[in-house]
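**Q** here is the input, now give the coordinates:
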Amino acid sequence: MKKKVALVFGARSFERDISVITAMQTLNNIDKSRYDVEPIFAYEGDFYIGKLDSIKCFAPFAPLAHKKAFLIKGEFYTLKKNKLQKAFKPDVALFCCHGGEGENGILQALFEFNSVAVTCSDTLASACCMDKAMSKRLFESLLLNVLPYEVVSKDEFESDKDKTISRIEELIDYPLIVKPACQGSSIGIEVAKCREELDFALQVAAKFDKKIVVEHKLDDFVEVNCAAYSKDGQIVISDTEQPCRASGFLTFSDKYSGGKMSACEHIVPAKIGSLEHIVKANTKRLYEELGLSGVVRVDYLVDTKRNKVYVNEINTIPGSMAFYLFKGVGVSFQNLIGDIIEDAILRKSKAIKPSVFKSDVLKNFTGGSKLVK
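**A** Below you'll find the predicted structure:
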């Protein structure tokens, strides 16, 4: 019997359109002889179901042309004549969301609450990795290299710009790179080489997030990515890649211009010599130590002057599922999808089921306003 897969994508995020592309790529490559797939589009706080199998459905998306779906006790329902009607009961949710509430743990928590297996990292790991400030602290706790950085709140910056900028200048040397803490795809990122540019960069980042990460920018470096996923209890590590950027950092246009994912060129494997071993070892360690699941991609900055590897960030649901990075290790896109689906179902079967501790506290409670100790 085919396993039922809810292909979940969209959600409130600046990267929603990128999520649609990943979902359609995944839908076209999943083994339909093994899986019965139902696309589920998260849009403005609601789920939609039915005939969502083409990019044309989303350019633009017309909610009234599709059925609204409701997730109740692990099953999707639709409304017919104001009555709930069963629509789809998934064995697993295959997440293709990028950024925002689709990758920061919010949707993961909803499906976990409904006892549906998910193909990505759980709520806690997703939230920690989405937050660049939190993830950097985790990298430091593992004694991994991170660039000098400071965290600035939007309120702090807007209440006293000069004081905030002076504090940053005292702690980190220019040039700087300024990022919204919880955005992806290079959205809201600016480079600052002086005080005026830093002011502007902080203003831009503050439009996208209430928390901002400011870090030192390397002059001579290459960006290197490496992906991983779990299969049969073993971690599969991908080839490394070296994206070719047009500017000082990989921009949104570098990644997605031209109407396709990863529009920029890639060098696979990355030309970093013996440092490739460090990148792969760090990727495996991060996957294990942070309790990650599904496909993740770890992004690194390699200082070519000092021959040093810095961990930059972790993408818990990478674009296109990072399938192209696994070709060199003998894993096709179809097999990758199947592997993470089966791993999610296996993890769910082994999970400790939440339960309520039974007691006589309420039975014996006599009322009153005193605190229960």
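**Q** CA only for contacts and neighbour counts going forward, please
**A** Noted.
**Q** just the element for the nearest residue to residue 256 once chain neighbours are set aside, please.
**A** Nearest non-adjacent residue to residue 256, counting by Cα to Cα, 6 or more residues apart in numbering: residue 263, 5.1 Å away. Secondary structure from DSSP states H and E places residue 263 outside every helix and strand.
**Q** does residue 263 touch residue 254 like I think?
**A** Yes: Residue 263 lies in contact with residue 254 (Cα atoms under 8 Å); the separation is 6.2 Å.
**Q** of the two, which one has the most company?
**A** residue 254 (21 against 16; other Cα atoms under 10 Å).
**Q** I have a second one here; can you model it like the first so I can compare?
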Amino acid sequence: MKIKLGLLYGGKSAEHQVSLQTALAVNKALDRTKFDVYPIYITEQGQWIKGERLEGPVENVAALQMKADAVSPLVLSKEMVPAEAAEETIDVVFPLLHGPNGEDGTVQGMLELMNIPYVGNGVLASAAGMDKVIMKNIFAQAGLPQANYTWFVRREWEKDRTAAYEKVEKELGYPCFVKPANLGSSVGINKCKNREELEAAFEEAFQFDRKIIIEENIVGREIEIGVLGNDEPRCSVVGEIVPKKEFYDYKAKYMDGDTGLIIPAEITAAEYEMIHDYAIRAFKALDGAGLTRADFFLTKEGQVYINEVNTMPGFTPFSMFPLLWQHAGVSYPELIQELVRLAIERHEEKQTIKYTM
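**A** As a prediction, this is how the structure comes out:
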């Protein structure tokens, strides 16, 4: 029997458009002999819209932005609908959501409560992976080398802005990067070379989050690796990002399409082993499930620093994660099929947990 797969996309997030691009690419790649595909669209206002089964790939994101009466997420759950409607429910949900209200553990928690299998990381890993401060604190505890960093919440900054800027200058210096703590896709990120740019970067980053992180600049190649699995994760080949700008920003990721991607990256066997080891350690430190993409800096001296992990990396035509696995011998359709299998595996394991005394 075919698996009834719900593609959950959109979302109340600044990364709404990125999610649409991801959903479009995944929908085109799905093997229709194995899956019946159902679109589940979350509008920018947070409304849920469940569409009819998709007979084939859609051609553009406009077709995914359904307009209909909003539905409750509860219609997805076999356990919360009348028996006669159960055949219309979803077997597995693939949350193709990026940013807050989707990639941060919120949707994962809802799916856990409804006991629905879903692709990717659980509540803890999703939440910790989204919050760059918490993630880096966990990596520090795990002994993973990374750039020096500091962070602020908005109220702290508003009380004494000058003190905040001076702390950054004293602890990190210039250049440095200012980022919202809970966003991806390089939204709201700026590289700062002086106080004026630092002030402007704080202002912008705080538009997207109540907490921001500031990191020292590491001069090195940008290396990425894919991780796939549950309790026994494995790694892909490595790839290198070669941005034509100062850093790999939102426009380069999703609009230009001309950023250099070198797959596989030219690194030594020893460097690969180090990156592989750090990626697996990061995955396990977060209690990962399904997938992550781990991002590193590799200096000319051969030092490796972990930058971050992405618990739901993009699947757009320019996205690194599926490209890495394609070069490792796992095709686009096979990758999606494996992620669904891992989701079912993790869900079945959870059903063995005893909840009563």
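**Q** picking that back up, separation between the residue nearest to residue 256 of structure 1 and residue 253 of structure 1?
**A** 8 Å (Cα to Cα, to the nearest Å).
**Q** now do the aligned residue in structure 1 for residue 249 of structure 2 against residue 321 of structure 1, distance only.
**A** Aligned by TM-score structural alignment, residue 249 of structure 2 pairs with residue 251 of structure 1. Computed as Cα to Cα, the residue 251 of structure 1 to residue 321 of structure 1 distance reads 19 Å.
**Q** contacts made by stretch 218-233 of structure 1 with the rest, please.
**A** 175, 235-243, 270, 279-280, 283-284, 287, 293-305, 322, 325-326, 339-340, 343 (Cα atoms under 8 Å, 6 or more residues apart in numbering).
**Q** buried set for it?
**A** 218, 221, 222, 223, 224, 225, 226, 227, 228, 229, 230, 231 (16 or more other Cα atoms under 10 Å).
**Q** and the residue nearest to residue 256 of structure 1, what does it touch?
**A** Here residue 263 of structure 1 is in contact with 254, 255, 256, 257 (Cα under 8 Å, 6+ apart).
**Q** swap in residue 341 of structure 1?
**A** 92, 94, 119.
**Q** what about the residue lying closest to the first one once chain neighbours are set aside, how many neighbours?
**A** Right, residue 92 of structure 1. Closest residue to residue 92 of structure 1 apart from its sequence neighbours, by Cα to Cα, 6+ apart: residue 117 at 4.7 Å. Each residue near residue 117 of structure 1 was counted by other Cα under 10 Å, and the total is 26.
**Q** surely residue 164 of structure 1 meets residue 155?
**A** No: applying Cα under 8 Å as the test, residue 164 of structure 1 and residue 155 come out as separate, 10.3 Å apart.
**Q** mind checking which of those two has more residues around it?
**A** residue 164 (17 against 12).
**Q** would you confirm that that one belongs to a helix?
**A** Yes: applying DSSP: H, G, I helix; E, B strand; the rest coil, one finds residue 164 of structure 1 inside a helix.
**Q** now do it against residue 191 of structure 1, distance only.
**A** From residue 164 of structure 1 over to residue 191 of structure 1 (counting by Cα to Cα), the distance is 17 Å.
**Q** can you pull the contacts of the nearest residue to residue 59 of structure 2 once chain neighbours are set aside?
**A** The shortest distance from residue 59 of structure 2 to any non-neighbouring residue, by Cα to Cα, 6+ apart, is to residue 24 (7.7 Å). Going by Cα under 8 Å, 6+ apart, residue 24 of structure 2 touches 58, 59, 60, 61, 64, 316.
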